[in-house]
Structures are given as structure tokens and as C-alpha cells.
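Chemist: This is the structure alone, sequence omitted:
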């Protein structure tokens, strides 16, 4: 979830010199002559700023907290294999039905971060494609700033076209063509379609990979990603 940027303040100017205070009149007989200690202005100002910041932050993030005090995970679960629950009906209609996984899935279950990445084949001919799926669930920190940093800085191999209509923020394409990456609260999900092999072992010749229509690919990926997000929350 994307949070508001912090307000950075503080000038570089010295405090003005205060004029000397007049001596207090003598206290009446029998009264304590010790004057009360004055509170330093910067102390109460700092305390007020801290309290105000805490109240502001509490009000801003109250709706994001879960019942256990951690971030609200939005119903996303960690007991579902993304490649099994992803129907990929849009891509399967264009590139052939889902097949077996060509690689072993990678699963990391850490108190701060859950990750699951896997892939399935789509049995199209003459080119077979592989659909790669990754699912990250951030259990402690807000993934929003890092997500935007990667996507908005070409040096971080992100890029792509920002699109609307799915998740909180979504990008199509970029460093990986024919891909969709979505930020949805504490979850970051991605789908990318790549040729499984561009070399024909029977003829010992390279296979010409056809150029895919970006508009059609975006439609397929958004449709299939929306179904996957629902499956991971049910």
C-alpha cells in the first residue's frame, strides 16, 4: 500500500538571542522563594510535534492495520499454489491449455515476507510458451514505495506502461515484455509470458518467434490476473 511521504522540516537558522529577563520582586515573608522551573520552549514544541505526528499517523494508518496489529493483508492467503489456482483462461484460449510446470516452484515463508514463484507451459504450436507467476505478500512493511521506485526508474529494470482497472497500481510491459505487475495492498503479483524455446532441435534451426499484439496481451493478462487475485483471497 502506498503511504504519504514524510514531511521533512527543520531550518538551518540559529535561534534569536533572547533579552535578559528582569529580576523577580522579593517574595512575601513565609513563602517559598524558589521560583518554578521554566519548561524549555523547544521541549514542549518537540513534544507537541511528536504527539501531532503520532495522532496523524494513527489516523492515517488505522484502517490499514489488521486485528493482530500488523498490516491488513486484504484476505490474501499463503496456502494456495498460484500456478494451480490460476486458470489463465484468456491466455489458454490464445496459446493453448495449461501444461506441466517446467521448473520447480520457489517458496519462501518468512515472518516478514511470503514469496511463491512458479511457472506453467501453454501448449501452443509451433512455439510453446511459459507463463511465469510470482506472488509476494509483505507481512510487515509497506511495499508501495519500493514498487514505484522500481517501476519509475529504468536503471532498476522496471518501466512499463501504467494502467488502471486492476489492483492499486499496475504496470504492463517494461523490462519484461508481455508482462503484468500489480500492487494490491500488501501483495505484489506478476505474470509474464515468454517463449519456452526458440530453437527447433529436430531441424537444428532457430524458430522465428511471432510478434504478439500488445493490446491483446494486456487484455489476456489483466483478465487472468484478476481471476488469480480473487483465487488467492478466497
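Modeler: Perfect, I can see it now. As the structure is a prediction and not an experimental result, all values here were calculated from the model. Numbering: from 1, shown residues only.
Chemist: When you work out contacts or count neighbours from here on, use the C-alpha atoms and nothing else.
Modeler: Will do.
Chemist: mind listing the helices in the protein by residue range?
Modeler: With DSSP state H applied, the chain shows helices at 41-61, 82-85, 89-95, 144-152, 214-233, listed in chain order.
Chemist: Nearest the middle, which residue of this protein would you pick?
Modeler: For the chain, the residue whose C-alpha lies nearest the mean C-alpha position (CA atoms, centre = their mean) is residue 143; its distance is 3.2 Å.
Chemist: quick one: that one and residue 182 touch, right?
Modeler: No: Residue 143 is beyond contact range of residue 182, at 11.2 Å (criterion: CA atoms under 8 Å).
Chemist: Name the residues contacting each of those two.
Modeler: residue 188 (CA atoms under 8 Å, 6 or more residues apart in numbering).
Chemist: What separation do you get for residue 104 and residue 226?
Modeler: Counting by CA to CA, to the nearest Å, the gap between residue 104 and residue 226 amounts to 24 Å.
Chemist: do residue 197 as well
Modeler: Counting by CA to CA - residue 197 and residue 226 are separated by 28 Å.
Chemist: Could you save the helices of the chain as a markdown table and add columns showing mean neighbour count?
Modeler: Below are the helices of the chain laid out as a markdown table (neighbours: other CA atoms under 10 Å):
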| stretch | mean neighbour count |
| --- | --- |
| helix 41-61 | 11 |
| helix 82-85 | 18 |
| helix 89-95 | 17 |
| helix 144-152 | 16 |
| helix 214-233 | 18 |
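Chemist: Ok, which of those helices comes nearest residue 128?
Modeler: helix 89-95 (7.9 Å; CA to CA).
Chemist: Any idea how far that closest one is from the middle of the chain?
Modeler: With CA atoms, centre = their mean, to the nearest Å as the basis, the distance from the averaged C-alpha position of helix 89-95 to the chain average is 27 Å.
Chemist: same deal with stretch 171-183?
Modeler: 14 Å.
Chemist: Also stretch 195-206?
Modeler: Taking CA atoms, centre = their mean, one finds stretch 195-206 lying 37 Å from the centre of the chain it belongs to.
Chemist: which residues make contact with that stretch from outside it?
Modeler: For stretch 195-206, the external contacting residues (CA under 8 Å, 6+ apart) are 121, 127-130, 207-209.
Chemist: can you tell me which two in these are farthest apart?
Modeler: Looking at the contacts of stretch 195-206 by CA to CA, the two members farthest from one another are 121 and 208, with 18.6 Å of separation.
Chemist: So the two - more neighbours on which side?
Modeler: Set side by side, residue 121 and residue 208 give different neighbour counts by other CA atoms under 10 Å, the larger being at residue 121 (24 against 11).
Chemist: A further structure is provided below for comparison with the first:
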């Protein structure tokens, strides 16, 4: 009978000469392997700890129960403003509605005319926008859009009437409404824009005089219209804040009777 290959003796029984024998050489430890393994383990433990306390998570904006609905684009929702810019019919354009996982948006436009009794009438353009930001805080965007240091007016066209920017308008903070609000007061332009959690609400009114009687408009000796196109819109300024508050109340109503 022949013996099988002898197994190597335990390491603690090897002599110094045996330990250095080529046939019994042992691989040297690699310090960087242990260092890498320790770093990975530490990172995993630290990451788990941060995840456990919610580090790195951003709270979703508070929408205060607001919901977008098509019925927002009706004159009754915009009272008392709409009651003070017409003596009769007010026309509402088709609303623009977009809904998505990050943003719900609705924009409405109203046109009205208030006769002055001498063949002229004051035409009003009322615009309403509501944006509900579901994922990110819109405060920085709101300040960049409505802050007087950064915002810029633009012309708008509703029906056959063009409303130009009011170069004399002044934007100021409006206290006591939402988290942050700005009012823009001018001679032919008024607006109030509100930030409330993730909701951004803006109501604007532009006004201009138009000739509505048959024939050509009367002019003075210089050929200028007897009644200037520019009007004083300050009379409707007090109605913007109550209108925005009314709109915010409607936005917060449960949809189809559901409770939030």
C-alpha cells in the first residue's frame, strides 16, 4: 500500500525555514483590501443611518388642499372683481388646463366693457392663473417672476383689443395674504400675485378706453381722441384682494364631495 500525499503541517508547527520554503509560501496580506472593505462597510452603515433619519429628502410643497377645476373660469368665481368691470355681459375665453405629476396649471381670461355714456367704453381684460407645484418649492421662481426687481410687464391681446404694459405701474409687497404676495398698481394695470405653499395664484386687470359708437371717434383740434386711451384703473384696485381670497376658498373646496 502506498501512502497518499502528506498534508502540510499546521502553520504553528512550521519552522522558520519551512515557512520560507517555496512550496509552502503563504500569500502576504494586502492592507488596501482591508481598508477598502472597511470603507465600504462604513459607507453602508452611514448611508443606512442617514436614510433612517430622512437626510437628503425634500418635503413636498403644501398645497393646502387646493384642486384645479374647470369651473374656476367663470365670472362668478371672480367676484367681486367681475361685478365692477362690467354693466352687463362678461365673456370668458376657453380655459387652458394642464395636469401632471409635478404641476397642475389653469389659465383663464375674461373680457368686458363698461360704457361711459358718450360713445366710449372702458374695456377690461381680466386674467387668472393658478399653478399647483407638487414636487418642488416655487418660492424662488415666484420671487423671480413677481418681485419688482426682476419682473417685467408684457403686452396682451384679448379679442380685438391690445393691452400694452403700464410703464407707470409700481410693484410692492402685499402683506397678510398667503406666504408672500406682490401687488402691481398702475394707471391702466392692476395685479395681485400670491404664493401659498406650493400654490401660485395671480389675478391681473388691464383697462383701456375704446370707441364703441358708429362712425369715427371724435377728436380735438390736434387730431387726438377726445377721450384718452389711458384710463385710471385705481378704482378697481380694492377688489383684487377679496377676489383672490374668494378664489383660494374655491380652490380648497373638496372635489366631488370628497374630504381631504
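Modeler: Yep, that arrived. Fair warning: this is a prediction, and the values are worked out from it, not measured in the lab.
Chemist: Drop the TM-score for these two in here.
Modeler: Comparing the two superposed chains by TM-score structural alignment, normalised by the length of structure 1, the resulting TM-score equals 0.64, with 192 aligned residues with a CA RMSD of 3.9 Å.
Chemist: quick one on the thing from earlier: just put the helices of structure 1 in TSV and tack on distance to residue 158 of structure 1.
Modeler: Formatted as TSV, the entries for those read as follows, by distance: least, CA to CA, whole Å:
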stretch	distance to residue 158 of structure 1
helix 41-61	28
helix 82-85	22
helix 89-95	23
helix 144-152	4
helix 214-233	17
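Chemist: List just the one of these that sits closest to residue 117 of structure 1.
Modeler: Among these, helix 82-85 comes nearest to residue 117 of structure 1, with 7.8 Å by CA to CA.
Chemist: That closest one vs structure 2, average offset?
Modeler: Helix 82-85 of structure 1 differs from its equivalent in structure 2 by a mean of 3.2 Å after superposition (mean CA distance after the TM-score superposition for structure 1).
Chemist: Give the other helices and strands that that helix contacts.
Modeler: Taking 3 or more CA pairs under 8 Å, 6 or more residues apart in numbering; DSSP states H and E as contact, the helices and strands that helix 82-85 of structure 1 lies on are strand 113-122, strand 129-138, helix 214-233.
Chemist: again, only this time at 7 Å
Modeler: Using 3 or more CA pairs under 7 Å, 6 or more residues apart in numbering; DSSP states H and E as the contact test, the elements touching helix 82-85 of structure 1 are strand 113-122.
Chemist: The strand it packs on against structure 2, how far on average?
Modeler: With the two structures superposed, strand 113-122 of structure 1 lies on average 2.1 Å from its match in structure 2, counting by mean CA distance after the TM-score superposition for structure 1.
Chemist: Now do that strand against strand 129-138, angle only.
Modeler: Counting by axes from the mean of the first three to the mean of the last three CA atoms, to 10 degrees, strand 113-122 of structure 1 points 170 degrees away from the direction of strand 129-138.
Chemist: per the alignment, the residue nearest to the centre of structure 1 corresponds to what in structure 2?
Modeler: Applying TM-score structural alignment, one finds that residue 143 of structure 1 aligns to residue 138 in structure 2.
Chemist: Spatially nearest residue to its match, not counting backbone neighbours?
Modeler: Nearest residue to residue 138 of structure 2, sequence neighbours excluded (CA to CA, 6 or more residues apart in numbering): residue 198, at 6.2 Å.
Chemist: likewise residue 170 of structure 1?
Modeler: Going by CA to CA, 6+ apart, residue 170 of structure 1 has residue 182 as its nearest residue, at 4.3 Å.
Chemist: Who are the contact partners of the one you found?
Modeler: Counting by CA atoms under 7 Å, 6 or more residues apart in numbering, residue 182 of structure 1 touches 167, 169-171, 188-190.
Chemist: can you check residue 122 of structure 2 too?
Modeler: With CA under 7 Å, 6+ apart as the criterion, the residues that contact residue 122 of structure 2 are 113-115, 207-210.
Chemist: Out of those, grab the one that's most surrounded.
Modeler: The most crowded member of these is residue 207, carrying 26 neighbours; neighbours defined as other CA under 10 Å.
Chemist: number of nearby residues for the nearest residue to that residue once chain neighbours are set aside?
Modeler: Nearest in space to residue 207 of structure 2, with sequence neighbours left out and distances taken as CA to CA, 6+ apart, is residue 124 at 4.6 Å. Look at residue 124 of structure 2: counted by other CA under 10 Å, it has 26 neighbours.
Chemist: can I assume residue 124 of structure 2 is in contact with residue 111?
Modeler: Yes: counting by CA atoms under 7 Å, a contact exists between residue 124 of structure 2 and residue 111, whose distance comes to 5.8 Å.
Chemist: Could you name every residue contacting both of those two?
Modeler: Taking CA under 7 Å, 6+ apart as the contact criterion, no residue touches both residue 124 of structure 2 and residue 111.
Chemist: Residue 89 of structure 2 versus the spatially closest residue to residue 132 of structure 2 that is not a sequence neighbour, what's the distance?
Modeler: When the adjacent residues along the chain are set aside, residue 132 of structure 2 lies closest to residue 199, with 4.6 Å between them (CA to CA, 6+ apart). The span separating residue 199 of structure 2 from residue 89 of structure 2 equals 30 Å under the rule CA to CA.
Chemist: And these two? Which one has more around it.
Modeler: Neighbours around residue 199 of structure 2 and residue 89, counted as other CA under 10 Å, are more numerous at residue 199. The numbers are 29 against 12.
Chemist: Now check structure 1 for the residue matching that one.
Modeler: Matched by TM-score structural alignment, residue 199 of structure 2 corresponds to residue 187 in structure 1.
Chemist: Provide a list of residues in contact with that match.
Modeler: In this structure, residue 187 of structure 1 makes contact with 136-138, judged by CA under 7 Å, 6+ apart.
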